[in-house]
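Chemist: got a structure for you, letters missing:
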């Protein structure tokens, strides 16, 4: 009897997400742009009895789950702590025993104790004691001694460096292209009233988890129906009003792009809370210009460079480090430290 051929080594990439969640010690306060003493920080670790290690909370993405949604879900499942995501950290890649490559996307996480985004979170089932048997807030020095993997210690070093440089506290300014709309050629009504398709409606619903993951507390939108309908489900779930700006419509931006550009410039320089701006494809480059203007060259390279700029229901998330009052008085303003793009997987399960 001939020997059977060996099974092929799996090559599928295993996608996972997690966060290095931090907080300030009790009694310590900090302002954006302020350098933080690492001794004033605490970070959240988990212990996995199966591996006998201390690590950052993380886990594999569920089917068609965007990684930011994975990250906040896994942190809550493993620690009980609800978090909002800040700027991304270095992606970790390593080979599993099965031969697969695991890629873990990490973000800075901050505890979410109140606010609109908290109202949008779905209930999660906590990790079993067999999976996670201990959770601990620890100082960076204690965390470094506990962490088992070298890659996890590198992430801690990255967080501490940002704290010392004043860039650990960042704000989210997200630019969202509206969901899939009925085509112009098949619509005979007023352009401002062109609605979403069935796919677009589902994309808008699926965006709730994505906007929640980044802790969005403010919604700015073109008043045209396809934009308003895109952010409507999140606004309803979060209990937020939509700040409709006529200067963001296609017609207004084409006639005079400066007012639309100023909307984004003002939000990037002084948004009071994580904000999303929903707009039309032709206005996207106008709205990206203020972000590019306050971004270093390495970040500018990550901005979309050609039409259609973003896919329908895709979001460009800019992470803005704001200056301390002292830095602002010296002429240094807000700076975009990172940008990333995220979209729903709606098209995979609901073709248009």
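Modeler: Yes, it's here. Quick caveat, the model's predicted, so the values are computed rather than measured. Numbering: from 1, shown residues only.
Chemist: okay, CA-based contacts and neighbour counts for the rest of this
Modeler: OK.
Chemist: now do the SS call for the closest residue in space to residue 268 that isn't next to it in sequence.
Modeler: Leaving aside its chain neighbours, residue 268 sits nearest to residue 173 (6.5 Å; criterion: C-alpha to C-alpha, 6 or more residues apart in numbering). Under DSSP: H, G, I helix; E, B strand; the rest coil, residue 173 falls in the strand class.
Chemist: which ones are touching residue 173?
Modeler: Neighbouring residues of residue 173 by C-alpha atoms under 8 Å, 6 or more residues apart in numbering: 267-268, 271, 274-277, 317-320.
Chemist: just these now: which is nearest residue 43?
Modeler: Relative to residue 43, the closest of the contacts of residue 173 is residue 319; by C-alpha to C-alpha it sits at 20.4 Å.
Chemist: list the contacts of that closest one.
Modeler: In this structure, residue 319 makes contact with 86-87, 170-173, 336-339, judged by C-alpha under 8 Å, 6+ apart.
Chemist: structure B:
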């Protein structure tokens, strides 16, 4: 019987000390070879050495019980490199027989067991960002020296030569493609549907104060663990109770103010449709200008207009198709994470990822 072991990791990338990103990186256009060469001279990636296999590879590890692959990737990067990080665009997934881990045949492991590793692009957090997301994400413990005994920051070209396995160079190629899409200058913009609320028919009171159910509150709390993987620095919500309470756990855990906005309520959408879309555009533009990962929580009825608006921002039609078209668009207490870059033509979405809470 075949079995798949899930794992996750990331290419951790940063700007070299004393360097600045070229202006062309912020253009939102796919970089030319010349512009990419200028970019690659300014950045470095992080490799780890595993003494067990005597190889250089990307930080990664197996998924733990009750853990999403987002959390696995962030946790493993933190454990193996000592650097807290937030996830950016998805890169690729690799699969190989588990008994060939490290390029060597392993005894006692069935050849029918496959290891599947999902990779993201990731960037280091500064001290304030790490402090803000620490409670929601939880502690990260340093890897034992028997697992990781060296960590190196190198250029992209040096990494290509240092990597032991050809499959890791495939991951690097995926990262290069993302860098050509200006991904290093991207911000994370996460759109959340509020948690399950008390039924309208049984609620006595105004719709604006209709609260979450206990299950909805539990899912909202669990969602905060996933949101921490993207290290939001700004939290915006519809002013109505069920939306604000969905992202309140992360606001309380991080100390980031919760901004209640009347423009993202159901009533606003019914009476002033364009006002909602203008508020969304303003929110995204502010996130790009201030380089702040942003979290927005709103209601199901708004998603039809919001997603239609966002489709026009997508890098390509295949990416635009990943925005749901049919109600309810996404489940309660679920989210879509968008990687957005700026351009002369306005914001461009280069990646979309589904985010779900794990309640156990």
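Modeler: It's in. Just so it is clear, the model here is predicted, and its values are computed rather than measured.
Chemist: which of the contacts of residue 319 of structure 1 does structure 2 keep?
Modeler: For the contacts of residue 319 of structure 1, the contacts that persist in structure 2 are 86-87, 170-173, 336-339, with contact defined as both residues aligned by TM-score structural alignment, their matches' C-alpha atoms under 8 Å.
Chemist: and those residues, which of them are in strands?
Modeler: The strands in this structure, assigned by DSSP state E, contain 86-87, 171-173, 336-339 from those.
Chemist: now for residue 133 of structure 1: what does it line up with in structure 2?
Modeler: The alignment partner of residue 133 of structure 1 in structure 2, by TM-score structural alignment, is residue 149.
Chemist: its match reaches residue 50, doesn't it?
Modeler: Yes. With contact defined as C-alpha atoms under 8 Å, residue 149 of structure 2 reaches residue 50; the gap is 6.4 Å.
Chemist: quick one, helices of the stretch 251-360 of structure 2?
Modeler: Remark: helices assigned in the stretch 251-360 of structure 2 by DSSP state H, counting those that start in this stretch are 266-271, 273-290, 300-311, 317-320.
Chemist: got those helices as TSV, with mean neighbour count and distance to residue 180 of structure 2 columns?
Modeler: Listed next are the helices of the stretch 251-360 of structure 2 as TSV, based on neighbours: other C-alpha atoms under 10 Å; distance: least, C-alpha to C-alpha, whole Å:
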stretch	mean neighbour count	distance to residue 180 of structure 2
helix 266-271	15	37
helix 273-290	16	18
helix 300-311	17	21
helix 317-320	14	17
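Chemist: to residue 98 of structure 2, which of those helices lies closest?
Modeler: Using C-alpha to C-alpha, the nearest of those to residue 98 of structure 2 is helix 317-320, at 31.7 Å.
Chemist: in structure 1, what stretch matches the closest one?
Modeler: Against structure 1, helix 317-320 of structure 2 falls on residues 297-300 (TM-score structural alignment).
Chemist: wait, what's in contact with the closest residue to residue 146 of structure 2 other than its chain neighbours?
Modeler: With sequence-adjacent residues excluded and distances taken as C-alpha to C-alpha, 6+ apart, residue 146 of structure 2 is closest to residue 51, at 6.5 Å. Remark: with contacts taken as C-alpha under 8 Å, 6+ apart, residue 51 of structure 2 is in contact with 146-149.
Chemist: can you pull out the strands in structure 1?
Modeler: Listed in chain order (using DSSP E), the strands of structure 1 are 13-24, 41-48, 53-55, 58-60, 83-88, 92-95, 101-111, 134-138, 171-177, 218-221, 242-244, 275-279, 315-321, 335-342.
Chemist: any idea how far residue 190 of structure 2 is from residue 334 of structure 2?
Modeler: Taking C-alpha to C-alpha, to the nearest Å as the measure, residue 334 of structure 2 falls 10 Å from residue 190 of structure 2.
Chemist: more crowded one of these two?
Modeler: Each of residue 334 of structure 2 and residue 190 has its neighbours counted (other C-alpha atoms under 10 Å); residue 190 has more, 23 against 20.
Chemist: hmm, the more buried one is touching residue 298, no?
Modeler: No. With the criterion set as C-alpha under 8 Å, residue 190 of structure 2 and residue 298 do not qualify as a contacting pair; they are 10.9 Å apart.
Chemist: burial measure for residue 90 of structure 1, as a count.
Modeler: If you count neighbours by other C-alpha under 10 Å, residue 90 of structure 1 ends up with 13.
Chemist: what does residue 62 of structure 1 align to in structure 2?
Modeler: Applying TM-score structural alignment, one finds that residue 62 of structure 1 aligns to residue 64 in structure 2.
Chemist: just residue 245 of structure 1 next, same as before
Modeler: Residue mapping for residue 245 of structure 1 onto structure 2 gives residue 261, with TM-score structural alignment as the criterion.
Chemist: my guess is its match contacts residue 236. True?
Modeler: Yes. Taking C-alpha under 8 Å as the contact criterion, residue 261 of structure 2 and residue 236 are neighbours in contact, 6.9 Å apart.
Chemist: neighbour-wise, which of the two wins?
Modeler: Neighbours were tallied for residue 261 of structure 2 and for residue 236 using other C-alpha under 10 Å; the higher tally belongs to residue 236 (22 against 17).
Chemist: could you measure that one against residue 145 of structure 2, distance?
Modeler: Summarising the geometry, the distance separating residue 236 of structure 2 from residue 145 of structure 2, computed by C-alpha to C-alpha, is 42 Å.
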